[in-house]
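1. any chance you can model this:
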Amino acid sequence: YIEQDLGVPVSLSEENREMIRTCNFVLKQIMPYYDRYTAPYFQGIDYDVVEHGMPGGATSSSQEGALKQGYIHLLPYMLKFLAGTRKIVRYHDVTPGSQITWNTAFLAVTGAYKAGGERAVRDMLEVLKIVTETPEKELSPAVREDRLLLYSNCNDAFRDLLLGKYGRLPLGFPPDWVYESAFGPDYRQAIARRTEVSPLLSLGDTDLAAEEQALQHHLDRTPTDEEFIMYLNHPADALKTIAFKAKYGDPNRLPLDVWFEGLEPGQELMFEDSLGKPHHMAILDISQPDSRGISIVRYVLDSEILSHQVQVAEARGRVDSRVELADPKNPYHVAAPCNGDLWVMHVSPNDFVKAGEELFNISVMKQEKAVLASVDGVVKRVLKTADFAEDKKMVPVKEGELLVELTPVMRACPTCREPLADENYKFCPVCGQKV
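-> Below is the predicted model:
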């Protein structure tokens, strides 16, 4: 189509085209087997899509995320927020737009719910309805003030969208009050930083040699071509997949139904390993989960009886005492705002931070959420740390979990005025002045 109908030349030989046709034909025969396992999590007709405008795939995965986060009961409110916000901030709901749209609604609704329950959510949606249906000149001062709460819980991705970091919004940037809601008192500086230049113009080529060296460092061996290509596309998932295969073997040797559904006790499995050697396996017994949530699986592999412990449920009877919760009334306690994955920690003990400075960042449903210091202080403790850029690993965190503890600044250097992290310091670590 591109070459014949549009007249744009493509770098495909006739041999390559035939290979693509053959691959496509093979995939058409395989895909029906996967339909049972890869169908959308939520299915069915949703007439409200004409209002909220979410694409089918994004809707399904987003609703699954809300279910896992424990907020599925707020889904009708989230869809109403989507219907309203797309009239204010207008752009095409394709990647990454659809994910940004959903997270903006999710964070707004759950933020209001945490602050004042469903009453607060309904009040917020009423404000959103008035803003989208009433001309600007007819809005009351109270509504103009209340609408600033609509995007106060948004994440970095939404702010980057407003700044034009994903490219120029095709239908124009939103009104200034949206920036005031998302950025707070510094919204004028945010508007000044806004750009319409495509980020693709400044995107440099990937240093393949450096990436291959980084992968070799992670694996402590030379990667295969397939592993390297997988790493370039999805670095974190590639490392997990490689580690999984190193521990358990190649899962592609299992039949598709066994991979997705497992084996029932008494069911036998014949398979070949990566070297072509045949094996026989049968499940003997799967015990009920104990108080730790662990089941013991007894099985036969090539005439040898083995057992393996599998974590199938959460432990019962007590809460994990290793998780320290933050005191919500203590401004020096900085907690995880929601369940997610900590992917970068910016501070270390004895660092001085100012109010509004980013301390760490959490990934929530594929989107980043920065957590800022609410007061000036010195970092006393960092309970969990992560550096995804370095090791491609994220650390799970729970809502309310204490991640950073600050302490007030007790002393400052009389010469350079820099804070002293420890009251026992005899000399300023910055300028050397005796204190």
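2. from here on, just use CA atoms for contacts and neighbour counts.
-> Noted.
3. after the helix or strand hosting residue 259, which helix or strand is next?
-> Per DSSP states H and E: residue 259 is located in helix 256-261. Using DSSP H and E, the helix or strand that directly follows helix 256-261 along the chain is strand 268-272.
4. same for that following strand, what does it pack against?
-> strand 278-286 (3 or more CA pairs under 8 Å, 6 or more residues apart in numbering; DSSP states H and E).
5. this one next, for a side-by-side:
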Amino acid sequence: MDPFDVIGNLHNIKPVFQPVIGAIDHDVIGYEVLGRIQDEDRWKSLGPFFQDEDVPEEFKEEVDQHLLKLAMDEMLEMEKDGMLFINRNASQLLVNDGEALLETLLLYDQKGFHLNRVVIEVTEHDFDEDFETLGHLLLYYKTYGIQVAVDHVGAKSSNIDRIRQLEPHILKIDSGIIRKHNGDEFQDVMFSLSMLAHRIGAALLFENIEDDFQLYFAWKNGSRYYQGYYLAYPSFDLVEKESLAVDLSEKVKRYVHRQRTLIEERLLFVRQWEEKVKGLLVKWEGPKKADTFIAEVTDLFDEESFRMFVCNGEGQQVSANFRKRDSEWQMEPHKKGSNWAFRPYFLENVMRMKAWNTGLLSDLYSDIETKEMVRTFSFPLTDTHFLFIDLRYAYLYNHECLLQ
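-> I've put the predicted structure just below:
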């Protein structure tokens, strides 16, 4: 795409709007602005023009400004509320210290398009450039109420600290990477991003959603906004809820039903395990005979578990490890005396078991020894001693509710 043909034909350029849908009311909450140029009787994407590194940034800025003005004019004319997402790379923003963009936005603020409706999207890749200057500029924009979104979050984990400094309003995640990573690996990435978003008060937006699985994944992982061809293609019209390709409310009803079913099944497992242990409590004779007690427990959890032990309320292990190898349970006496209170949530979970007198099932985590994803079922034997049963991955894998 010849950049001079683009610059010389601004009258043949129009914005298209891709809807962004909210998870709360399942309605269109805004639009991302993209560009199209007319070539005879066809409208072609301006993506290649903006992605071409040989095109001067001043050219890109001029075209983007043209598209922005047309988009805001149309939203004002149609009396459309909601946010307007605009893409800018670092080089474009730093042209003339970002003043041209700000002047345009301030002008339209006077016309009634308030600045808090504008979301400037920058990609995480932009942080590899002059982050200090870019960061200061974006923070300056934020003082006017302009929102900031970081696109392609997670592409480079080394930028987490910079994202924390910037504290954007929105983190955009490309749904395409769901299929490029194995499940466990991407779940780790999602956990980190969810925690980051929670800490800095940012909303998650999953983009490029192309099928039901990706939409379900986004919903299940706390995405506040959704975007992609599965919901709506970019359009010259400002698409409303009724014109979306899917009924999001109906989809979410199905997702809720599915999650409720999985949770109920998981809770049933926990209750069954509790009953198993309760049936053996009469054989608990104190920490000095903890190994004898666990030998009884292994028979009841032979299918589910690969390791179990007993700790006191201070985190100290009072039993040997009972470890299953080649279908046989073996004792590891050298583990007695180990202290596990340093583990995250250990003491909190012990206090919960003591207060509620009930068993607990941990979240999924990677076992240091086996490197597999496991869960731990724990149960209070008394107010001062607690049984820990590590569940093997092969068992979890065969029961979907235990992998959620």
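6. now what about the TM-score between them?
-> For this chain pair, the superposition-based TM-score is 0.26 by TM-score structural alignment, normalised by the length of the second structure; 160 aligned residues with a CA RMSD of 6.3 Å.
7. give me the helices and strands touching the longest helix anywhere in the second structure, please.
-> Ranked by residue count, the top helix of the second structure under DSSP state H comes out as helix 248-278. Under the contact definition 3+ CA pairs under 8 Å, 6+ apart, helix 248-278 of the second structure sits against strand 373-380.
8. ok and the helix or strand that the strand it packs on is followed by relative to strand 373-380, angle-wise?
-> Per DSSP H and E, the first helix or strand lying C-terminal to strand 373-380 of the second structure is strand 385-391. Inter-element angle recorded for strand 385-391 of the second structure and strand 373-380: 160 degrees (by axes from the mean of the first three to the mean of the last three CA atoms, to 10 degrees).
9. contact partners of strand 385-391 of the second structure?
-> The contact list for strand 385-391 of the second structure (CA atoms under 8 Å, 6 or more residues apart in numbering) reads 287, 304-313, 350, 374-381.
10. repeat that for 6 Å
-> Strand 385-391 of the second structure is contacted from outside by 304-305, 307-312, 374-380, using CA atoms under 6 Å, 6 or more residues apart in numbering.
11. tell me the helix or strand right after that strand.
-> Following strand 385-391 of the second structure in sequence order, the next helix or strand is helix 393-397 (DSSP H and E).
12. give the buried residues for that following helix.
-> By neighbour count on 16 or more other CA atoms under 10 Å, the buried set for helix 393-397 of the second structure is 393, 395-396.
13. can I get the residues you listed in TSV including distance to residue 292 of the second structure?
-> Written out in TSV, the entries for those read as follows (distance: CA to CA, whole Å):
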residue	distance to residue 292 of the second structure
393	26
395	25
396	27
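14. for residue 253 of the second structure, state which of those residues is nearest.
-> In terms of CA to CA, no member of the buried residues of helix 393-397 of the second structure lies closer to residue 253 of the second structure than residue 396, at 26.1 Å.
15. for the strand ranked longest in the second structure, packing partners?
-> Longest strand in the second structure by number of residues, with DSSP state E as the criterion: strand 28-39. Judged by 3 or more CA pairs under 6 Å, 6 or more residues apart in numbering; DSSP states H and E, the packing partners of strand 28-39 of the second structure are strand 13-22, strand 42-45, strand 83-87.
16. how about a cut-off of 8 Å?
-> Secondary elements touching strand 28-39 of the second structure (3+ CA pairs under 8 Å, 6+ apart): strand 13-22, strand 42-45, helix 57-77, strand 83-87.
17. residue 278 of the second structure: which of the ones you listed is closest?
-> Shortest distance between residue 278 of the second structure and these, using CA to CA, is found for strand 13-22: 46.1 Å.
18. what's the angle from the closest one to helix 248-278?
-> Using the same axes, to 10 degrees: strand 13-22 of the second structure against helix 248-278 is 30 degrees.
19. buried sites along the top helix by length along the first structure?
-> As assigned by DSSP H, the longest helix anywhere in the first structure is helix 97-133. Judged by neighbour count (16+ other CA under 10 Å), helix 97-133 of the first structure contains these buried residues: 97-113, 118, 120-121, 124-125, 127-129, 131.
20. which of the buried residues of helix 393-397 of the second structure sits closest to residue 257 of the second structure?
-> Looking across the buried residues of helix 393-397 of the second structure and measuring by CA to CA, the closest to residue 257 of the second structure is residue 396, at 21.1 Å.
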